[in-house]
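>>> Attaching a predicted model along with its sequence, questions to come.
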Amino acid sequence: MFAENTGKGEAGMAYQALYRKFRPQTFEDVKGQDHIVTTLKNQLKNDRIGHAYLFTGTRGTGKTTVAKILARAVNCQHPVDGSPCGKCSVCRAINAGSSMNVIEIDAASNNGVNNIREIIEEVAYPPTEGRYKVYIIDEVHMLSPGAYNALLKTLEEPPEYVIFILATTEVNKIPITILSRCQRYDFHRISVVTIAGRLRQLMEEEGLAVEDKAVDYIARAADGSMRDALSLMDQCIAFYLGQKLTYDDTLKVLGAVDTDVFSHLLRAIIGRDVTESIRMIGEIIAEGREPVQFVNDFTWYLRNLLLLKSGDHMEDALDISSDNLALLQEEAQMVEDEILMRYIRILSDLSSQIRYASQKRILIEIAVIKLCKPQMETSYDSLIDRLTTLEEKLEEGIPAQASEGKRSDAGGQMSGQTQEAPVRAAKKNLPAAVPEEVRQLAGSWKKLIAAMEDRMLASMLSKALVSVSEEGELLLVYDVEAPDQNLARKKMTQAKTMEELRQVLSETTGKEVRVKVVGNEDRRPKEQMYTDAIDYFAKTAGVELVEEDF
């Protein structure tokens, strides 16, 4: 059991961390990097071994591990299907760190020219045992320019018994002259399913009881790193030593937040409830949850929701429980794609800012207020959110604001304050605007938009080409190939938005104006499709157009 290994085990050895204890010893043990393992094994079995390799990829994906396996495999006396046997004297010496044939160098602390020159001098001597002398240079991107230059010639034409294996997390910092002399292997982030499967296997070997839900969360929190997953599992097990590790226990140890909290918070944000949203943030911080982890997990929750809305049969890709799936399906009907993408954008920006910030709570609260109040932003996706809010208000009734002036209050006294009453203005029977009046309206379109109080409606109208049809209709022409114009066109064709526009036009002109929204789908020049209001006067009347106020 794990408890017996926490102090000294049966052999009297100190406890060894899980990621060290279960470091892969053969190519078959390496998980999630099949494209690399297969290639290296084929090279070994066919004796086509390269002289310089470059292993690149994010942390904890197996770069150094594979480098050590390769170093043993090329020297193994009895290889098994390309993998080291682990039993011969060479394999045992390399595993024990006593072999003179495998030299590991940390470039972060040995990055100078002199360090590389020492390597070049040693390269001249053949291996004492085995076939190859292998140099593993970790974090090779930390080498100085002079060190790269010193390494260059030897890397290009090393002795036939020397192999260089360079490992890095930042391949973009390595000079092209070095890259061109190496076989490059890109280590991928390991999938959540692969990490979870490996964790379950190791927990069975250790005789530990862990809830599947806890394993899945740790696998997701590892962010593609097997080493990070094992370290997180080690941390959780140590806290609840001798007990079954549950999902709730895992959340407490890692400072994470349960999915139900995300659901409650999202619904408060969708409802524009700033007070409740800030209260929930305060509770999360007071419970000791990790702010950075909270932001990342909430972003992941919104990502799942967006995937669910983006296509059919996406449930399998989410890897969540049926209860959480039911919550997501309900919330998918409560928020539009564009608004959801705005939420993710704001949280992604927050994630990059909060990691090293001293006032993490304040940054989170500001971001949540932005989520609840799209009017604080001027971006395109915030406009969509504001339009949705407007539609909801229109469904409830347009507030009619009384004009400023003195009027009697309930006590009979005069008051100069304005009041709002949530009643819809009575619709008057107005005469229809004649074509000439519609043309005058189109000619004053820019002034009309500038004077509008509803800036969201004005923004949608400003994207349109204003024209007049032969039947005397006011035409709003949008280019369907332009995403912003096409989205504005869709909003304008909605009955609620069109009714609001007609009301604005009737209040401006005192007439009933017929409006038609059309899309330019074949991308023909606008003058070939519809007559622009200004061009109309220039071509048909031959007079200079003067904008009029209404």
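Arrived safely.
>>> switch to C-alpha atoms for all contacts and neighbour counts from now on
Fine.
>>> I'd guessed residue 36 sits against residue 185; true?
Yes. Using CA atoms under 8 Å, residue 36 is in contact with residue 185, at 6.7 Å.
>>> in the protein, which residue is closest to the centre?
The chain has residue 348 as the residue nearest its centroid, 6.2 Å off, counting by CA atoms, centre = their mean.
>>> tell me which element it is part of?
helix 337-354 (DSSP states H and E).
>>> Tell me which stretches of the stretch 451-550 of the chain form helices.
Taking DSSP state H, counting those that start in this stretch as the criterion, the stretch 451-550 of the chain carries its helices at 455-462, 483-492, 495-509, 526-529, 533-536.
>>> take a look at this one as well, against the first:
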Amino acid sequence: MYTALYRRFRPSNFDEVVGQDAIVRALRNQVKHNMISHAYLFTGSRGTGKTSMAKIFAKAVNCMEPVDGNPCGHCRNCQSMANGDSLDMIEIDAASNNGVNNIRELREDVKYPPSTGKYRVYIIDEVHMLSQGAFNALLKTLEEPPSYIIFILATTDPQKVPVTISSRCQRYDFKRIPVNSIVNKLMDIARSVGIDLKADAAMLIARKAEGAMRDALSILDECISFSGKTITRENVLDALGITGEDSLIELLTSLEQKDSSRCIDVIDREYMNGKDPAQITRDLLGLLRDLLFMKTVNNSKAKLDLPDSEYESLTQLASSMDTKEIVKIIDALSATEHYLRYSAQPLIVLETALIKLCMAMDEKTEAEGVTTPVPQRASAAKSKEAGVKQESRALKQGSVPKVEREDVLENKADLGDNDSNKTYNAVKEAWPHILSAVKQKSMVLYAYLSEGVLSEKSNETIRLVYKSDGAFFREEMEKPENKEIVENTIKEITGLNAKIECIIEEENQEEDEFLTKVYKVFDGVEIKVMKE
């Protein structure tokens, strides 16, 4: 039966552990100087070596002939632990043994001394999954265990471990493994199994592993099945369904050049090649992150771990894009990625988002150096209407006019005392400016706000009506932090303390149907509707 690479090449001693030098040094010194603690807490993201380190440490403390703090690997205790049949190393999965009764059984079990070694080592993996009752049951045993008991708790979520537990342990935080360290290990393993792994392919695998050696070996396993004895960068891209950097750079170049037709061509080509729109969006965001890194961080080449050819291509692209432009694209694509999770037509969502970005960037370029006039106070209603339409066009085109609060207040004063809702009319008059200001604060919030239709409710409340399929936007807009931003923006521009209420279109229908019936009954009679 075939054994997966991450199991076949699991480290068997401290020397084989990659990327955790500080922790290795500390644990080896404890073994060498016989300063073994009773409890340890290993924390860190997945695939960084927590469980492997725990097993190595268990072998080291029970090794009959340790070498400089390392398990020898040849004695009876080392062999039995390596084979998984030792009674002195017990591995517990807290995700499936998380109840109080499981911990009570453990408390009874610790009374028995080790069978062949010096210590009995309990490795509790994913310890944060224990229930509160289980943690309480473990507390006393963890605080004062028998002298021959060692607990090693491993978790990817240390915040969920009660402080009463963590304070009784020596804590070691496992960091993500550097890309170069993963590349070197992958090349060594590939050579040992007779695989010709190209350097750029190893670099791509290492970057996609995101600091997890286990993930890197799993990807390598998948690529071996896909490609055979020779693995190139293109093989990795095809095996993982990743969008190639050439296509991503072409897509960003098209965005920078406001070429929506070319953007759609690239997206359709990748889609037909089997790439998922959500994955394309994630890959594009990753490349934008690299661009932003290059624009804002010194010595970015050493920190990005990119191949020279890719770094040069990104350098050329970064020189032609403004930092604010990159941030806005990231903001827009982050919102798009969120929408893609719920969309039945993800390709259309992504294509539409890219076209909108091209349009916004195109019109922004045209509007540079041009100040769009704000509608001035005028006696004629037609002049005011024309001014508002002009501002709305400017907003759709991406240009953001500077709006003075005094101008809006003057327009508000022109509304007259006969209006039934001065707040609503003032906000409606200034709505393009409000949208513009919100857009500057948060592109995502601007997207939520734009989906709603402004509606009148009362003198102090403005209603946003969303379509029946806009429940998500309404839910996001109802969050206190989002409503606060919009309400504060309204106050900044109009000086009014208006409140925002968000509803679904159907919620308005009952009221509308009732009014329709009333009008029919009192046909020909003037009816004034009073709103609370």
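Cool, the structure landed. All figures in this text were calculated on a predicted structure; none of them were measured in a lab.
>>> Superposing both, give me the TM-score.
TM-score of the superposed chains, computed with TM-score structural alignment, normalised by the length of structure 2, equals 0.69; 396 aligned residues with a CA RMSD of 3.0 Å.
>>> coming back round to it: double-check the residue nearest to the centre of structure 1 against residue 299; I have them as touching.
Yes. Counting by CA under 8 Å, residue 348 of structure 1 does reach residue 299; the two are 7.2 Å apart.
>>> Where does the counterpart of residue 6 of structure 2 in structure 1 fall, secondary structure wise?
Taking TM-score structural alignment, residue 6 of structure 2 has residue 19 as its aligned residue in structure 1. Residue 19 of structure 1 is part of helix 18-21 when elements are defined by DSSP H and E.
>>> which residues of the stretch 1-150 of structure 1 fall in strands?
52-57, 102-106, 133-138 (DSSP state E, counting those that start in this stretch).
>>> The second one against structure 2, how far on average?
Pointing back at strand 102-106 of structure 1 there. On superposition with structure 2, the mean distance recorded for strand 102-106 of structure 1 (mean CA distance after the TM-score superposition for structure 1) is 0.6 Å.
>>> Can you spell out which helices and strands pack onto that strand?
Counting contacts by 3 or more CA pairs under 8 Å, 6 or more residues apart in numbering; DSSP states H and E, strand 102-106 of structure 1 packs against strand 133-138.
>>> What is the mean deviation of the strand it packs on from its aligned residues in structure 2?
Counting by mean CA distance after the TM-score superposition for structure 1, strand 133-138 of structure 1 comes out at 0.6 Å.
>>> equivalent range in structure 2 for that strand?
The aligned range for strand 133-138 of structure 1 is 120-125, by TM-score structural alignment.
>>> residues of that stretch that come out buried?
120-125 (16 or more other CA atoms under 10 Å).
>>> Farthest pair within those?
Spanning the widest gap among the buried residues of stretch 120-125 of structure 2 are 120 and 125, at 16.0 Å by CA to CA.
>>> quick one: the equivalent of residue 111 of structure 1 over in structure 2 and residue 128 of structure 2, what's the gap?
Using TM-score structural alignment as the criterion, residue 111 of structure 1 maps onto residue 98 of structure 2. Counting by CA to CA, to the nearest Å, the gap from residue 98 of structure 2 to residue 128 of structure 2 is 9 Å.
>>> Residue 395 of structure 2 now?
Taking CA to CA, one finds residue 395 of structure 2 at 49 Å from residue 128 of structure 2.
>>> what about the strands in the stretch 151-300 of structure 2?
In the stretch 151-300 of structure 2, the strands defined using DSSP E, counting those that start in this stretch lie at 170-174, 196-197, 230-231.
>>> now for the last one, which elements pack on it?
Based on contacts counted as 3+ CA pairs under 8 Å, 6+ apart, the elements that strand 230-231 of structure 2 packs against are strand 196-197, helix 213-227.
>>> and what of the longest one?
When contacts are defined as 3+ CA pairs under 8 Å, 6+ apart, strand 170-174 of structure 2 sits against strand 39-44.
>>> equivalent range in structure 1 for the strand it packs on?
Mapping strand 39-44 of structure 2 onto structure 1 (TM-score structural alignment) gives residues 52-57.
>>> rewinding a little: save the helices and strands packed on strand 230-231 of structure 2 as CSV, and put in mean neighbour count and distance to residue 383 of structure 2 too.
Rendered in CSV, the data for these read as follows (neighbours: other CA atoms under 10 Å; distance: least, CA to CA, whole Å):
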stretch, mean neighbour count, distance to residue 383 of structure 2
strand 196-197, 18, 70
helix 213-227, 20, 64
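>>> For residue 53 of structure 2, which of the ones you listed is the nearest?
Among those, helix 213-227 comes nearest to residue 53 of structure 2, with 13.1 Å by CA to CA.
>>> After alignment, which residue of structure 1 pairs with residue 194 of structure 2?
Checking TM-score structural alignment: residue 194 of structure 2 goes with residue 207.
>>> How about residue 300 of structure 2?
Using TM-score structural alignment as the criterion, residue 300 of structure 2 maps onto residue 314 of structure 1.
>>> what's the lengthiest helix in structure 1 packed up against?
With secondary structure taken from DSSP state H, structure 1 has its longest helix at helix 291-310. Judged by 3+ CA pairs under 8 Å, 6+ apart, helix 291-310 of structure 1 is in contact with helix 259-270, helix 315-318, helix 322-332, helix 337-354, helix 360-372.
>>> Which one of the buried residues of stretch 120-125 of structure 2 is nearest to residue 216 of structure 2?
Of these, the one sitting nearest to residue 216 of structure 2 (CA to CA) turns out to be residue 125, at 21.0 Å.
>>> Okay, that closest one and residue 164 of structure 2: tell me how far apart.
For residue 125 of structure 2 relative to residue 164 of structure 2 (CA to CA), the value is 18 Å.
>>> cool, residue 131 of structure 2 as well?
Counting by CA to CA - residue 131 of structure 2 and residue 164 of structure 2 are separated by 14 Å.
>>> So which of the two has more stuff around it?
residue 131 (16 against 12; other CA atoms under 10 Å).
>>> show me what contacts the more buried one?
Shown here is residue 131 of structure 2, whose contacts under the criterion CA atoms under 8 Å, 6 or more residues apart in numbering are 98-100.
>>> coming back round to it: ok, and what's touching the longest helix of structure 1?
255-257, 259, 262, 285, 314-315, 318, 328-329, 331-332, 337, 340-341, 343-344, 347-348, 350-351, 354-355, 360-361, 364.
>>> how big is the angle separating that helix from helix 259-270?
With axes from the mean of the first three to the mean of the last three CA atoms, to 10 degrees applied, the angle from helix 291-310 of structure 1 to helix 259-270 works out at 70 degrees.
>>> buried residues in helix 291-310 of structure 1?
Buried residues in helix 291-310 of structure 1, counted by 16+ other CA under 10 Å: 291-299, 301-309.
>>> Having no further points to raise, I will conclude here.
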